[in-house]
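>>> Build me a model:
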Amino acid sequence: MPDSPVLIVGAGPTGLTLALTLQRHGIEARVIDKLERPADLSKALAVWPASLEVLASLGMHDAFSQSATPLRSVTFGDGAKRLARVDMGEGIDSAYPQPILLPQSKTEHILHEQYVASGGRVERGVELVSLDEDGDAVTVTLRDAHGHEETTRVAWLVGADGARSTVRHALGIEFEGYTEPALFLLGDVHIDGGDLDRHSIHIWWHNGGTVALFPFEHDVWRIIVEREGSPQTAGDDSSADTPATLEELQQAMDRHGPPGTRLSQPAWLSSFRTNERLAVRYRGARVFLAGDAAHIHTPAGGQGMNTGIQDAFNLGWKLAYVLQNRGDAQTLLDSYEAERRPVGIQVIDHASRLMHMGMSRSALVRFVRDLAVTVLDHMPALQMRLRTEMSETDITYRTGPLLALAGDSRHFARGLPGTRARDVHWTDAADGTARTLWPSLSPALHTLVTFGEADDIAARAAPHTDAVQIVRLPGTGEHAERYGFEAPGFVLIRPDQVVALRGSAQDGFILDRYLERVVRMGSAPAA
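I've put the predicted structure just below:
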């Protein structure tokens, strides 16, 4: 028998989200991290609405919102001229439409505090040395900070150990992609002057260069700029060995950024090249990759950490079901890569386009960019598209064994199988109380929402009350329209807030099939 149900390698946002999700199913994972103490660098900053939905379901929305800077807009400019401003929370179809800015170190702190408060523990200074999969478990060798080694067996292992993932290397999984030749400078600094809105990201270009500014805590800003003289094609570059300085960043701001700004008190100065890489597969037999271990990309769009959090939330309930001997293990576990790897491709492509457009030195690209952004300021539909892409609320699963159980679903509008669930508002007929759906969703349960007279549908789910909760709504009203119902019907929402099924009151057979393959206890031998 394995010594632990799940070993999570890496205690960053991805690993901790996975550990918290498993906890909600009553499963205590073993979590290790080779760092002896949490990283104190800001790293990722943005937390987008889809991730806030995840964090809220794990009980942490207030902790995040109280610690963060609301991100109200993205402002584009050229020299002294503002080109466009896009309001980021407006019109986002989410229970938590307002994105926030928070240093990754604080995100990790909040996640860690929640995990420990719920009885979890992170073993720090412990690294994975080797792993060996067999049919029943994974044998791993671990080494602590004192050099002591331990060999143990775990049922499942998840590599959430970053871009240089030891787990990915141990599996021999290729990390396909490339490294951008351009060298970028990064600084977390105080900025005075410039009339900068502290609730806005500022993307500014002038004199052939671009500066990106991200606000967080007090008067501290993250500044990213391409180093002057940085190569545009692959090759040797001696400037990579030259440390970034505050003076160099100030020169870049003076040349390319909003006028009248003064930088001071640097907390972090660094230089970096961006990578765009994707693991060719997300799993071995009993080992999975999540977060940066599976995909990395440029920081444009700020979606790397968010994508890892959502990887973990997707995988967590599926691993839990398998460990509980619930559903069909192959159906559940094969769906992880089928759903999440296409998302990795999409996010990498989106970030690459943003980076190349925003940082290009080409005169033609700069002309087209200025024109496009000026048009953006007068086109609400284009602004809405940008907001939605950034929020990640439009991510859709189009393939995989779970989606196949939904039947024919060639359309992927919100509220249909494979898309994120939509919040709805209604008035409780019993007491007149105004209610919303989102607080009822649970990371440990499927939620069957019936609209109108759908007693037969509810009765089919009743034997599975340990895994399915039922929410009964009136058959008419805005809440029904949100899911496209004009007659009695139902939607089944997965624990990761994705619509699993949608059907009429006569479509009980698809619910039966799903419950048999995914939910029923003992429907397949325990993996």
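>>> switch to C-alpha atoms for all contacts and neighbour counts from now on
Noted.
>>> As a check, name the ranges of all helices in this protein.
Assigned by DSSP state H, the chain shows helices spanning 13-24, 49-57, 61-67, 104-117, 166-171, 246-256, 304-323, 329-359, 363-376, 380-391, 401-404, 455-461, 478-482, 508-514.
>>> Return the set of buried residues in the last one.
Pointing back at helix 508-514 there. For helix 508-514, the buried set under the neighbour-count rule, 16 or more other CA atoms under 10 Å, comprises 508, 510-511, 514.
>>> one more, for comparison:
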Amino acid sequence: MSLSQKNTDVLIVGAGPVGLSLAYELHRHGVSCRIIDQKMAPSETSRALGVFNRTLEVFERMGIAQEITAKTQPVHFLNVYARGEHLMQVSFESRAFETPFTYPVFCPQTHVEEVLRNRLATDIHVEWGVTLEAFEQDATGVTVQLRDTRGDTSELRVSWLAGCDGGHSKVRKDLHLPFTGNSSETWLIADVELDWSLAKDSVYGFFSPLGTVMAYPFPEGKRWRLLNTAAREQTDPASVAQQFTHAIASVYHEEPVHVPEPLWTSVFTIQQRHVPMMRVGHCFVLGDAAHVHSPASGQGMNTGIQDAFNLAWKLALVARNVAEESLLDSYTAERTPIATTVLRGAKGFTLAIGNPTLTMQYVRNIIMKSFFLLKPLRSVLNGQVSKVLSGLSLSYKQSQIVTEDWRVEGINTRNMGGLLSGERLPDIHYGFDNTARLYNLLHSTDHTVLLFAGLQSDETDLLRIRELAEYSAQQQKWLRPVLIAPNPESYDSLKEWSGTTTCILDQYGTLHHRFGAEKQTLYLIRPDGYIGYRNQPATPGNFESYAKHVLGIRATVLV
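Reported below is the predicted structural model:
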């Protein structure tokens, strides 16, 4: 056994979309890492297909959204057929959440992985055919034992170990983390070249007494992913094609449908499981290593990528000695409830499309038809489906690193409550022609502090905002300030003083109104796009107290 002396902050086990996302984010944050995978080469088949709205926002923050969406299929609707008729249509539109990505897109998981590998290629290469044999952690790090394809072993010392190694995770098992939950139905999925007239901007559900079939479009050609909730024992290509053809034809009568023999098939038992904690000392579990669920709602890859996005900035602050290690406790505290919520949603979708009795199928179809025919109910259903699938409504309001010092002095005549701590920051449009994007003000890897002069600002308020900007400018290792003025006079005053600090004019006070900034106001936006802290009336003392005692920022980061 050889001992590797290479200084590496993080070892990532698993080079799927979650491990690659974590590696890319850590690299952007200036943290060294290695990524290994026991497979000999990247996968050529894809279980995951859907990329939902919140994940697209994450990709935009990572700087890869355009590369991802260049080879995707936008999906606007879910259309359901039953009893030979069109039962309902659900819209996936998410405009109410103020996002640049109002619809999900579909693409193979392999495409996401390829984009991430290409971005990493100049600095970090996946070490294929390398297996994690064992690891042992202590108070300062983790010692890991690796084995390559020749059987040679090596020992590596790292500060942190991240298990992105899937549902059968060795990292999770060796940490003795319970994987609580259950197994339920056995389903069949297949990729086929399907020649029919149905538009590719929709997911289709065929609610047949023979079992529900779901159809998901690939971006290229006539390729579709089919899912059958009633898998038969015969899984040879001809039998699989026959199963899908009969199930679809039994409820969809608008054209003859012939499903050809599949290009790829997989039979699997649905697992609904999760761990009680996602961090143990210097080790973490992410993605399927921490939570697995039904593919009915398509949330697996999305939730795992968002795990990585949540962990990366925290791990970077600790690895760079900017924040105390206690900050990492918030990873479990924030992501475990999200995993539970996603599992609950996936279970609901599974029950909706699963294999109920004929009586329950009849009741289900009547309810769905009613929601579609009655416009008020249809609007409620569209909103609920979008809320569950998009990921845009998830928040961290209960997190231990999310808080506020919020007190409105006097009478707030506009009754502006502002955006709440823990919420996802919406991409508000503002300015003269309402085309300027709030997201363009956010720093790509650091926290961004939005400093509002206030709609009723006077010279005293402007002075306080300057003091806050000066304090923020000293925190260059983790923070970037943005000054926001409500009128040309205050803008000119702040701009003359601001130097290199970003200063914008909030034409018509759009941002001030949305953030409840009657007087001088501070909002701290985390690197993952959530509101970590808000303060009104804003003072350097309040902000410094939050940074030190809640977020765990070390006082020595002042420059």
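>>> picking up where we left off before, distance to Leu18 of the first structure added to the buried residues of helix 508-514 of the first structure, as JSON lines?
What follows is the buried residues of helix 508-514 of the first structure, written out as JSON lines (distance: CA to CA, whole Å):
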{"residue": "Gly508", "distance to Leu18 of the first structure": "32"}
{"residue": "Ile510", "distance to Leu18 of the first structure": "29"}
{"residue": "Leu511", "distance to Leu18 of the first structure": "27"}
{"residue": "Tyr514", "distance to Leu18 of the first structure": "24"}
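>>> Identify the residues contacting the residue positioned nearest the centre of the second structure.
By CA atoms, centre = their mean, the second structure has its centre lying nearest to Gln306, at 3.1 Å. Gln306 of the second structure sits next to 55, 58 when contact means CA atoms under 8 Å, 6 or more residues apart in numbering.
>>> Just give the number of residues close to Ala134 of the second structure.
14 (other CA atoms under 10 Å).
>>> Next one: the counterpart of it in the first structure from Glu149 of the first structure, what distance?
Taking TM-score structural alignment, the alignment pairs Ala134 of the second structure with Ser130 from the first structure. Counting by CA to CA, to the nearest Å, the gap from Ser130 of the first structure to Glu149 of the first structure is 11 Å.
>>> go on, Val6 of the first structure?
19 Å.
>>> How about Ile348 of the first structure?
Ile348 of the first structure is 37 Å from Glu149 of the first structure, by CA to CA.
>>> If you count surrounding residues, which of those two has more?
Per other CA under 10 Å, whichever of Ile348 of the first structure and Glu149 has more neighbours is Ile348, with 24 against 15.
>>> Quick check: the more buried one touching Ala300?
No. Counting by CA atoms under 8 Å, Ile348 of the first structure stays clear of Ala300, with 9.7 Å between them.
>>> about what we covered before: if I look at Ser130 and Glu149 of the first structure, which residues touch both of them?
Joint contacts of Ser130 of the first structure and Glu149 (CA under 8 Å, 6+ apart) are 141-142.
>>> Please work out which residues outside the longest strand seen in the second structure touch it.
Assignment by DSSP state E gives strand 180-193 as the longest strand of the second structure. With contact meaning CA under 8 Å, 6+ apart, strand 180-193 of the second structure is reached by 222-231, 259-275.
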